[in-house]
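Engineer: Can you look at this prediction? I've put the sequence above it.
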Amino acid sequence: MSDAGKQQEQPRDPRGGYHSGPFPQQEQEQPGLTGPMDPKPDHGELSYEGKDLLTGKAALITGGDSGIGKAVAIAFAREGADVAISYLPEEEEDAQDTAEWIRKAGRNALLLAGDGRSEDFSSRIVEDTLAEFGQLDVVVLNAAYQKNRDSFESLPTEEFDRVFKTNLYSLLWTARAAVPHLKPGASIITTASIQAFNPSPQLIDYAMTKGAQVAFTKALAQELGPKGIRVNAVAPGPIWTPLIPATEWPDKLPSFGQDTPLQRAGQPAELAAAYVLLASEQGSYISGAVLPVTGGKGL
């Protein structure tokens, strides 16, 4: 072996490299923002290196202002895609920061503020993206809402409604608006969850929507496959995003993610490559799949 080969960087132990101890007690109101989080999440701002896998493409990411959506937006931009992100108006600060990273990568950013529970907004973001970029090649249906439930019997109907409209209705409305504009080679990616397969009773309504998203992904993949459009899901495990301190489970937050085989929560940056794979030609024969990124937790 050559000296250069001997000096190759050693593989990083997946148990380390990111925050692996208890999380400090903290709580936020929904929808949650990046700024107050301790420690700050890693979205790949300083680490993700693109390889031109999405050059010439345009992407729409719902919930793209922070967390997983932000990491995906940064990765897509560094892979060569223009990126539109939708987000709640209260998340403007995070959205502006994400847009700055997209532009630093030399790509165009489009900010779309509104509430996904509105059918008009969830449909209109597709038209706005097409008007800005002239095309739409990748749709990432990522926006989500969850909240800790004390018990099933105390679950308020208005909260159940909010979870379903955010996680399912908005997904359906955006996908339905996008499909007529997608060409062969396009990709739809949903953000499902380990909760779809391993539901926690405290997240029963959230888990129900994630199970439905898996069914949606698999059924739509069968319909759109003959048209050359791939549909897949990423199923994250415990990932450190603003949604976590805003979920209102103070007793569980310190140990968040430490029950995984890798003994820590994941960071948004660690999911970006999964979305890039499913959006790019590298994943050309992957459709109807659910890709777990769970730190070893089984689906």
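Structural biologist: Received, thanks. Numbering: from 1, shown residues only.
Engineer: From here on, just use CA atoms for contacts and neighbour counts.
Structural biologist: Will do.
Engineer: wait, doesn't residue 114 sit right on residue 86?
Structural biologist: Yes: between residue 114 and residue 86 there is a contact under CA atoms under 8 Å: 7.1 Å.
Engineer: which of those two has more neighbours?
Structural biologist: Using other CA atoms under 10 Å as the criterion, residue 114 and residue 86 rank with residue 86 on top: 26 against 17.
Engineer: My reading is that that one lies in a strand. Confirm?
Structural biologist: Yes: using DSSP: H, G, I helix; E, B strand; the rest coil, the assignment for residue 86 is a strand.
Engineer: now it: how far from residue 94?
Structural biologist: To residue 94, residue 86 is 11 Å away according to CA to CA, to the nearest Å.
Engineer: A further structure is provided below for comparison with the first:
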Amino acid sequence: MAQQFPPQKQERQPGKEHVMDPIPQFINPNYKPADKLRGKVALVTGGDSGIGRAVVIYFAKEGATIAFTYVKGREDKDAVDTLKLINEAKTGDSQDPLAVPTDLGYDENCKKVVDEVVGKYGRIDILVNNAAEQYTSKSVEEIDEKWLDRVFRTNIYSHFFLTRHALKHMKEGSSIICTTSVNAYKGNTTLIDYTSTKGAIVSFIRALALQLADKNIRVNGVAPGPVWTPLIPSSFHEEKTSKFGSECPMNRAGQPYEIAPSFVFLACEDSSYYTGQVLHPNGGMIVNA
């Protein structure tokens, strides 16, 4: 497989976007917004970097008021940079953005996030469950209870916690969007715990969509393929990072700006007949969706 990126490794998660080489591309300069989310309030977890950063910027360009979460201490600079980018992208009638530091793996923290967002903006129209972490393992025997609990708390418990608190403040026509992964469909030998959480997210989407259909609150998901985000250098060794994305039929990793339009579509009225569905921007990988 050919080299895609300079070899690099970050020792801890969450990864830092501002030290990556190259910096992920979070906006397509040719993107033409059309006020698709004007007047909406969106809460996006993990919105400081990677796919989350692209999503909040695109949402802001479409007129939404933005709140996002990040991990205090590790992602402070990325969060500040993203706040600046949102302020540059937002339209005149949207409110100032809000960045909330938290650990989403615990119910009380998720409630505090929702309460802060609702306290500032009065409601939530769009909830994007996006934050995730992943660690490689050579065997399932390496994955102990502490490790498993941490990954499941961030990747799927948070979806339950945030959704149950946010629903109290969501009205008919609201949208919930969850980030899953191509790994939920094809599997991954070195990411078995991460892949399991992403499969759980697919089932969560399908079941919750049925539960909320009579309330006209739509629940959908996005299953990206390999995308150049801070999760990559903070998960893999230098050689694997350098070749990341080569396995795709398109022979490259995606950029966050190539994923964000799927979230815009699912958040706006263009997708009014979509619920319980997952979109697959994955570089040409064929999945049984």
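Structural biologist: Cool, got the structure. Just so it is clear, the structure is predicted and the values come from calculations on it, not from any experiment.
Engineer: Send over the TM-score of the superposed chains.
Structural biologist: Put the two chains on top of each other and the TM-score (TM-score structural alignment, normalised by the length of structure 2) is 0.94; 280 aligned residues with a CA RMSD of 1.3 Å.
Engineer: picking up where we left off before, overlap of the contact sets of residue 86 and residue 94 of structure 1?
Structural biologist: Shared contacts of residue 86 of structure 1 and residue 94, defined by CA atoms under 8 Å, 6 or more residues apart in numbering, are found at residue 65.
Engineer: The helix or strand that residue 117 of structure 2 is a member of - contacts with which helices or strands?
Structural biologist: Assessed by DSSP states H and E, residue 117 of structure 2 sits inside helix 107-121. Packing contacts for helix 107-121 of structure 2, counted by 3 or more CA pairs under 8 Å, 6 or more residues apart in numbering; DSSP states H and E, involve helix 158-166.
Engineer: And the strands in the stretch 1-150 of structure 2?
Structural biologist: When secondary structure is read from DSSP state E, counting those that start in this stretch, the stretch 1-150 of structure 2 shows strands at 41-44, 65-70, 98-101, 126-129.
Engineer: of all these, which lies closest to residue 116 of structure 2?
Structural biologist: With CA to CA, the closest approach to residue 116 of structure 2 among the strands of the stretch 1-150 of structure 2 belongs to strand 98-101: 8.3 Å.
Engineer: I'd guessed residue 231 of structure 1 sits against residue 191; true?
Structural biologist: No: counting by CA under 8 Å, residue 231 of structure 1 stays clear of residue 191, with 11.3 Å between them.
Engineer: Which one of these two is surrounded by more residues?
Structural biologist: The residue with more neighbours, out of residue 231 of structure 1 and residue 191, is residue 231; 30 against 25, by other CA under 10 Å.
Engineer: from what I can see, the more buried one looks like it's in a helix, true?
Structural biologist: No: counting by three-state DSSP, residue 231 of structure 1 is not part of a helix but strand.
Engineer: For the equivalent of it over in structure 2, which residues are in contact?
Structural biologist: Matched by TM-score structural alignment, residue 231 of structure 1 corresponds to residue 219 in structure 2. Listed by CA under 8 Å, 6+ apart, the contact set of residue 219 of structure 2 reads 175-178, 205-206, 208-209, 212, 275-277.
Engineer: Got a PyMOL select line for the buried ones in those?
Structural biologist: Only the buried entries of these go into this PyMOL selection, using 16 or more other CA atoms under 10 Å:
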select buried, resi 175+176+177+178+205+206+208+209+275+276+277
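Engineer: so stretch 248-265 of structure 2 corresponds to what in structure 1?
Structural biologist: Counting by TM-score structural alignment, stretch 248-265 of structure 2 falls onto residues 260-277 of structure 1.
Engineer: Can you mark which positions in stretch 257-276 of structure 2 are buried?
Structural biologist: Residues of stretch 257-276 of structure 2 classed as buried: 257-268, 275-276 (neighbour count, 16+ other CA under 10 Å).
Engineer: which residues touch it?
Structural biologist: 25-28, 36-37, 51, 54-55, 58-59, 126, 175-177, 205-210, 213, 218-222, 224, 279, 281.
Engineer: In PyMOL, select just the buried ones from these.
Structural biologist: Restricted to buried positions by 16+ other CA under 10 Å, the PyMOL selection for these reads:
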select buried, resi 25+26+27+36+37+51+54+55+58+59+126+175+176+177+205+206+208+209+218+219+220+221+222+224+279+281
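Engineer: What does residue 39 of structure 2 correspond to in structure 1?
Structural biologist: By TM-score structural alignment, residue 39 of structure 2 lines up with residue 56.
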